[in-house]
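Novice: Quick one, structure for this:
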Amino acid sequence: MISTLRNAWKIPDLRSKIVYTFMMLVIFRLGSVIPVPGINIDYVRAIVSQAGLLGFFDLFSGGAFGNMTIFALSITPYITASIIMQLLTIAIPSLEEMAKEGEEGRKKIAQYTRYATVVLALIQAAGISIGLFGSALISRDPFSVTVVVLTLTAGTAFLMWLGEQITEKGIGNGISLLIFAGIVSRVPFSIKEIWFQLQQGTLSPISLIVFLALSVVIIAAVVAIQEGTRKIPVQYAKRVVGRKMYGGQSSHIPLKVNQSGVIPVIFAMSLLSFPQTISLFFGQDSGFANWVATWLNPNSINIWGVVIYSLLSAVLIIFFTYFYTAITFNPVEISTNMKKHGGFIPGIRPGKPTTDYLNKVLNRITLAGAVFLATIALLPTILMRITGMQIAFGGTALLIVVGVALETMKQVEAQMLMRHYQGFLK
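Specialist: Alright, predicted model coming up:
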């Protein structure tokens, strides 16, 4: 990875893309320390430190939520809006036709997603300002509340724009990189917490060693699964066009074990935070907020609350893995293209039998990838319940960090390979 980055730095346009991405992430981190006007930050920190699920949300915002900065809502409303739009694209025929129109259709859907993001951000900002952190408002007059709501909403809208700019002009997926930067920025804080627990004697060195060993295993496993592919052999028949003979060569279709990357984990996390968003309107001491904290919280005192949260998380991760794989890989289209070019899978007839075979193989390896994602996401939570360690940097965070790093490096390598081809053609 280091050698790839070193080689990429030598290419002028790639270097400018890397610098641009880095500067956008610096802007993101700068905005994460600018407080929202009219809020008592100490009160907010006290609430976030007591509520487990809020602390989990604070991790993915890079500490912006706990410090009530302009980026406190993070990019979560955009992710939720993306989930809603993708589900509606399947349910509503007009949106499905729009998605098939190509670039123009995708631009329209992206525009609808932006509108939905602003609406969701407004709802969440109102819930935080009026409900959960209502007592943190220095002044409760309508003007002060409006300023807080609009500031939080504008922060999310700016992050959405920032992510799109990184995707368009930088390296990697902008939204994923913003989440990546937020999680990585909390690593020093997590190390400080672990050191404090060791000094206080609340954490044993053996438990720390076990957790670190498990983290290394998780990282290695994520890399192995992300890189794992099932190669489907494809043979192309010989055909004569004029005086030339084409085809006759062998190739393969690489089916990735984890076709969807870390998207299912991010989607599941966003969906599970939705009840928490609703509870913001009722306040921290309300019955609904207490119910969410008890039964939908990975750090709940009630063991059954942890079990329910873990099961829901696993089911959602598996569902979104299949859902996103179905969107990104179309066996019917692959089969049709193979048939047009005289390709076939040895032992399988072209057409529908090929489509059925690809579906069968894809379903099997997707199940393996989905179960793996769910297991890795939940394993550290189980370990923390057993060892008593209380650190935020768990399996979900590790999955996202390693997955985003791998995907970004692949994009860098693809950009370098494309430029090598261009140089060869010149």
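Novice: drop to CA atoms for contacts and neighbour counts, all remaining ones
Specialist: Fine.
Novice: tell me which residues of stretch 7-20 are tucked away?
Specialist: Using 16 or more other CA atoms under 10 Å as the test for burial, stretch 7-20 gives 8, 9, 14, 15, 17, 18, 20.
Novice: Skip the chain neighbours and tell me the closest residue to the fourth one.
Specialist: When you say that, I think you mean residue 15. Nearest residue to residue 15 in three dimensions, chain neighbours excluded: residue 9, at 4.8 Å (CA to CA, 6 or more residues apart in numbering).
Novice: swap in the fifth one?
Specialist: Closest residue in space to residue 17, ignoring its immediate chain neighbours: residue 170 at 4.5 Å, by CA to CA, 6+ apart.
Novice: Wait, that neighbour touches residue 15, no?
Specialist: No: under the criterion of CA atoms under 8 Å, residue 170 is not in contact with residue 15, lying 9.7 Å apart.
Novice: and of the buried residues of stretch 7-20, the nearest to residue 159?
Specialist: Comparing these against residue 159 with CA to CA places residue 20 closest, at 15.3 Å.
Novice: Give me the helices and strands touching the strand or helix carrying that closest one, please.
Specialist: Per DSSP states H and E: residue 20 is located in helix 12-31. On a contact count with 3 or more CA pairs under 8 Å, 6 or more residues apart in numbering; DSSP states H and E, helix 12-31 meets helix 2-9, helix 142-169, helix 174-184.
Novice: Highest mean neighbour count out of the ones you listed?
Specialist: Comparing the helices and strands packed on helix 12-31 on average neighbours per residue, with mean count of other CA atoms under 10 Å, the densest one is helix 174-184 at a mean of 22.
Novice: and that one with helix 12-31, angle?
Specialist: Using axes from the mean of the first three to the mean of the last three CA atoms, to 10 degrees, the inter-axis angle of helix 174-184 relative to helix 12-31 is 60 degrees.
Novice: ok, and what's touching helix 174-184?
Specialist: For helix 174-184, contacts defined as CA atoms under 8 Å, 6 or more residues apart in numbering pick out 25, 28-29, 59-63, 75, 160, 162-167, 393, 397, 400-401, 404.
Novice: Alongside the first, I'd like the structure of this one:
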Amino acid sequence: MIENSYQNLFKLPELKRKIFITLALLFVYRVGIHVPTPGVDGAALSSFFASAQGTLFSMFNMFSGGALERFSIFALGIMPYISASIILELMTVVVPHLAQLKKEGDAGRKKKTQYTRYGTVLLSIIQGLGISVGLESMTSPAGVAIVPYPGWAFRLVTIITLTAGTSFIMWLGEQITERGIGNGISLIIFAGIVAQMPSAMGNTIRLMTTGEMGIFLLIILIVLMVAVIAAIIYMEQAQRRIPVHYAKRVVGRKMYGGQTSHLPLKINTAGVIPPIFASSIIMFPTTLAQFTNLPVMTTVAAMFSPGTIWYYLLYVGFIIFFCFFYTAVQFNPEDVAENMKKNGGYIPGIRPGKRTSEYIDRVLTRITLGGALYVSAVCVLPTFLMSKFNVPFYFGGTALLIVVGVAIDTISQIESHLISGNYEGFLGRSGSKRIKGRS
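Specialist: Sure thing, here's the model as predicted:
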């Protein structure tokens, strides 16, 4: 059944074309990862990154697919675009114009996309300047300068190169979304993370050959990894469905309504945004300690380094906070209740309007707490394994959340194309449980 489903991928000309376009554009992205930015000593930079594990540099390097440690033209990765999108999303709460764009359908989305592009370029210029200035003062552990010839010539070249690289990645992502299959930006992050997994596997093999990891521990870790992936798939697709009834209405000679539907509330509405924010904040003292010799900063960095009890407590606290915060930004119970009331819908036993809004908010708060605890458990797992057993990062955490979530979304879209073309999906015709995306 599964083999036939994969054969069906290439029976639909449109789906085959979309898959080939997606793979081709991702290949272009991976080629660009290896094109260096002028003016940097690559060997010295690699030595610096080898000593900068557990800082913001290692996290940004993961999201850039290894481009930052090579300081390629794609060194900034897609993070400026993600940051601009998040900032714009948060600003809709305080800026009425942006809140209105959210209600204007396709025209509003196009305008927001345009603002996001402008924000991406602006953030890229700022980050490019900051990185170029920071690199000029950095040296490798051996004392070799990372930038042999510092100055404004190097800074301008770096700003232009990195900004152009991020803009090109943004364009690639939009082309994948429009012409390919899946969400382009998510797939670019997915490709960057997956491309680094062979090195993680090589590190595991090295630990086994040197005797630092036994075969029994490896088996336990593989079983644990499979269990974590299964838990992520289950939780990312989990929903709390609130039943909604629609009253019958007579318009002219036609009768509308009289139907029963449901309001799906996701367990993890915030996605991977909370752990990204939490990691950025908690790694900030460690990153500052790399550039300062202040005893206070060194003490704080040691206190909040991975493996300490304070790190775990603060990390989990930030994740829970951002889960609630970002969910509140993304989902407004008052708007949902108002739209439901306008369309003649109601929740059985709950009055339309304010009572409905309060009920939805209460249910959303409860399931968000469960989702926040689930995200915290998945993200704390890799740091615990790294500190106790010195195992690779990819057995959990933000990277695994992104990889599994993007895979679910992409398979969901492929499934929809197969079913619309009257072909069996990945679960077959008889499978009533279709693979659902996260959106």
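Novice: hmm, back to that, quick one: the helix holding residue 20 of the first structure to the second structure mean distance?
Specialist: Average distance, helix 12-31 of the first structure versus aligned residues of the second structure after superposition (mean CA distance after the TM-score superposition for the first structure): 1.2 Å.
Novice: State the helix or strand in which the residue most central in space within the first structure lies.
Specialist: The residue lying closest to the centre of the first structure (CA atoms, centre = their mean) is residue 266, at 3.5 Å. If you go by DSSP H and E, residue 266 of the first structure is part of helix 263-272.
Novice: Give me the mean distance between that helix and the second structure.
Specialist: Average distance, helix 263-272 of the first structure versus aligned residues of the second structure after superposition (mean CA distance after the TM-score superposition for the first structure): 4.5 Å.
Novice: name the helices or strands packed onto that helix?
Specialist: Packing contacts for helix 263-272 of the first structure, counted by 3+ CA pairs under 8 Å, 6+ apart, involve helix 76-91, helix 303-328, helix 395-425.
Novice: change it to 10 Å
Specialist: With contacts defined as 3 or more CA pairs under 10 Å, 6 or more residues apart in numbering; DSSP states H and E, the packing partners of helix 263-272 of the first structure are helix 52-60, helix 76-91, helix 174-184, helix 303-328, helix 352-387, helix 395-425.
Novice: Figure out which of those is closest to residue 250 of the first structure.
Specialist: Nearest to residue 250 of the first structure, of all these, is helix 352-387, at 16.5 Å by CA to CA.
Novice: counterpart of the closest one in the second structure, which residues?
Specialist: For helix 352-387 of the first structure, the aligned range in the second structure is residues 354-389, judged by TM-score structural alignment.
Novice: what's the average distance of the matching stretch to the first structure?
Specialist: Looks like 1.5 Å for stretch 354-389 of the second structure (mean CA distance after the TM-score superposition for the first structure).
Novice: Closest one of the buried residues of stretch 7-20 of the first structure to residue 98 of the first structure?
Specialist: Distance to residue 98 of the first structure across the buried residues of stretch 7-20 of the first structure (CA to CA) is lowest for residue 17, with 31.3 Å.
Novice: contacting residues for the closest one?
Specialist: Listed by CA atoms under 10 Å, 6 or more residues apart in numbering, the contact set of residue 17 of the first structure reads 8, 9, 23, 166, 168, 169, 170, 171, 172, 412.
Novice: what does residue 316 of the first structure give?
Specialist: Counting by CA under 10 Å, 6+ apart, residue 316 of the first structure touches 264, 265, 267, 268, 269, 271, 272, 310, 370, 374.
Novice: Save the residues you listed as CSV, and put in neighbour count and distance to residue 408 of the first structure too.
Specialist: CSV is the format used below for those (neighbours: other CA atoms under 10 Å; distance: CA to CA, whole Å):
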residue, neighbour count, distance to residue 408 of the first structure
264, 23, 17
265, 26, 17
267, 21, 19
268, 22, 21
269, 21, 21
271, 18, 25
272, 17, 26
310, 22, 29
370, 25, 21
374, 23, 22
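Novice: okay, the residues you listed in CSV with distance to residue 115 of the first structure next?
Specialist: Below are those laid out as CSV (distance: CA to CA, whole Å):
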residue, distance to residue 115 of the first structure
264, 23
265, 24
267, 19
268, 22
269, 21
271, 19
272, 22
310, 32
370, 31
374, 31
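Novice: so what does the very next helix or strand once past the helix holding residue 266 of the first structure touch, helix or strand wise?
Specialist: Once the chain leaves helix 263-272 of the first structure, the next helix or strand it forms, by DSSP H and E, is helix 274-279. Contacts defined by 3+ CA pairs under 10 Å, 6+ apart place helix 274-279 of the first structure against helix 52-60, helix 76-91, helix 103-126, helix 287-295.
Novice: and residue 234 of the first structure, that one's in a strand?
Specialist: Yes: the assignment for residue 234 of the first structure (DSSP: H, G, I helix; E, B strand; the rest coil) places it in a strand.
Novice: Identify the residue of the second structure aligned to it.
Specialist: Alignment note: residue 234 of the first structure maps to residue 244 in the second structure; criterion TM-score structural alignment.
Novice: Surely that match is in contact with residue 351?
Specialist: No: Residue 244 of the second structure lies out of contact with residue 351 (CA atoms under 10 Å); the separation is 11.9 Å.
Novice: out of these two, which sits in the busier spot?
Specialist: More crowded of residue 244 of the second structure and residue 351, by other CA atoms under 10 Å: residue 244, with 17 against 13.
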